[in-house]
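J.: Sequence and computational prediction follow.
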Amino acid sequence: MEDLCEDLADLYVESRVTAPGDAYRRPSRQNFMDRLTTDMRRPGFAMVIAEMDRVMGRAFGFPVPGDGSWWVGFDGTLPRSIDQLTLSGRAFAFGNIFVRSHPQDRDLALRSQERLLTEHQASLGATLVDQADRVTLAALRSRGWPDIGVFRRPAGPTTFRVLVLPVGERTAARLEDLVTMPGGGGPGGP
C-alpha cells in the first residue's frame, strides 16, 4: 500500500504543474499524503485507479454524511435539492481526481468519477477546489460541474469553490436552476 500511495503522490505532483507566473501555488506532496491518509479513514472511502504501464489516473472520495456536516463552511444557504440528496445519502464527495493525459483515453477522468458514483448509488458528486486554482476550476466546469458557491474551512485561510456533478437526467433536471444562474454557475458567481 505504501508504494501505491507514493505512486499516487507522484501523479498528484505531476498533475499539479502550473504555468510560469500562475498565481496559484500548488499544495505540497506532503499535504496530499496527509489528506489522502485522512480521507482513507472516512466511512465508505473508495478509490478507482487506472493503470497501463504506470498509474494513469485515480479518483477517490467518500459518501457525504447524511447529517450535513460535510457542508459546514458553505457560505450561504445550501440549495434545497442538494440538501435533500445529502439527507438521503445520495451525495458523494470527491477528495481528488487526477489523470495523466493519454491520447487513447480522453474520458478516463469521467469514467473514474462515474464508477465511484455508481458504486455508491450517488445522484450527486461534490468537490471543493481552491478558488485560486483556475486551471482545475475551468476543467471541471467545462466537464459539466456547476459551481454552486463558496466554502470556507473554519481553521484555514483557503477559500474554496464548491462544484457539483449531477448524475442522471432526473438529478440534472432538479439541479438545472444551479446551472442557469447568472454569474457563471451558482450563487456568488465564479
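T.: Nice, I can see it.
J.: use CA for all of it now, contacts and neighbours both
T.: OK.
J.: tell me the secondary structure for the residue sitting furthest away from the middle of the chain?
T.: In the chain, the residue that sits farthest from the middle, by Cα atoms, centre = their mean, is residue 53; the gap is 25.7 Å. When classified by DSSP: H, G, I helix; E, B strand; the rest coil, residue 53 comes out as coil.
J.: second one coming, line it up with the first:
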Amino acid sequence: MSAHKPGHPATSRPSPAGPHRVSPEESTPQARRRGAPPEEGEFVRPLTRRQIDDRMWELDELYARTSSCAPREPTHVGPAGQDRYTAFQQRLADHVRRPGFELLVAEAVGPSGARDLTACAYGFPVHRAGSWWRDLDGHLPEDLLDVAAVDGLFAIADILVERRVRTQDQTRDWNLARRLQKRLLGSHTGVLGVTLVDRDDMEKYRALLAWGWRPSADETWATSRYAPRRLLVLR
C-alpha cells in the first residue's frame, strides 16, 4: 500500500518521520510468552490529545488498512480515495473535542524497538441531550435514554483492528478488540457501552456480535428497522 499522509486537521506541525520509537520514559510491554496468542504481545496504552495530533498520519494509515469503507462515505472519491481519509480525520477531530474523550492504541514492538500501530479504539460519555443520537431519534429504546440521563452510557465510537481480529478467536478474552473495548469501559464503573454500526455493514455487525455486543433488550425490529444505523449495547 502506498503511503498516504493527508493534512492534519488540528495542527500545522509536521508529522514525525518513520515509525514511532520507544522513549526511555515510556514503559515497554511484557515479553511475549512462548506459544502465547499473538494479541498478548501487543501493548495497549492511551494517547493524549497532543499525541493523537502528532500521530494522526499513523491513525489514518491504520484506518486505510482496517476499514473497507466508513458508513455513509463513497468507496472512491478523488485520487486514492482522498476524501474518505479526510472524512475519517474530521470525525476523529470532532470526537476528540467531546468531554471525557479517550483513545487507546495497540502497538507491536519490533526487534529495533520501533512501535508499529496495530489497532485503535476510542469513545466518550453519552448524554441524553447530546448530538450522538443523531439519525436515531424515534428509534431508541426508552431504557437507554433513561440511562443516558444519569450519565450511565459510554459510546465506543470506533474499533479499528485488522481482519484477523474480526474473524479469528473473537470470543477469547485476549482477542485484541475485546481487550480494547474492555479497557475503555474499565475506568467507568457501572456504565453500559453503546456503539452504532451502519445497517449495511454486515461484516462489522457480525464482528461486534462476536465480541459480546447485543441489541438493546427493549429494541424491537418494528421500532428500529428504519433507522440508518443499528445501536448495540455491551454490558
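T.: Nice, thanks for sending it over. Since the model is a prediction, treat every value here as computed from it, not as a measurement.
J.: Give me the TM-score for this pair.
T.: TM-score for the superposed chains, counting by TM-score structural alignment, normalised by the length of structure 1: 0.70, backed by 155 aligned residues with a Cα RMSD of 2.8 Å.
J.: who's in contact with the equivalent of residue 67 of structure 2 over in structure 1?
T.: For residue 67 of structure 2, the aligned residue in structure 1 is residue 16 (criterion: TM-score structural alignment). By Cα atoms under 8 Å, 6 or more residues apart in numbering, residue 16 of structure 1 lies in contact with residue 26.
J.: before we move on, back to that, and the residue farthest from the centre of structure 1, how far is that from residue 98 of structure 1?
T.: Between residue 53 of structure 1 and residue 98 of structure 1 the distance is 16 Å, computed by Cα to Cα, to the nearest Å.
J.: try residue 161 of structure 1
T.: Separation of residue 161 of structure 1 from residue 98 of structure 1 (Cα to Cα) stands at 18 Å.
J.: neighbour-wise, which of those two wins?
T.: residue 161 (24 against 21; other Cα atoms under 10 Å).
J.: and the more buried one, what pairs with it in structure 2?
T.: Using TM-score structural alignment, residue 161 of structure 1 pairs with residue 230 in structure 2.
J.: Can you tell me the SS state at its match?
T.: strand.
J.: Now do the contacts for it.
T.: 196-199, 224.
J.: Return the residues in contact with the closest residue in space to residue 139 of structure 2 that isn't next to it in sequence.
T.: Nearest in space to residue 139 of structure 2, with sequence neighbours left out and distances taken as Cα to Cα, 6 or more residues apart in numbering, is residue 224 at 5.1 Å. Contacts here follow Cα under 8 Å, 6+ apart; on that basis residue 224 of structure 2 touches 139-140, 230.
J.: From residue 149 of structure 1, how far out is the residue farthest from the centre of structure 1?
T.: Residue 53 of structure 1 is 39 Å from residue 149 of structure 1, by Cα to Cα.
J.: Same question for residue 8 of structure 1.
T.: 29 Å.
J.: Can you show me the helices along structure 1?
T.: Using DSSP state H, the helices of structure 1 run over residues 2-15, 29-40, 80-87, 108-119, 134-142, 168-174, 176-179.
J.: residues in structure 2 matched by the shortest one, start to end?
T.: When helix 176-179 of structure 1 is aligned against structure 2 using TM-score structural alignment, it corresponds to no residues at all.
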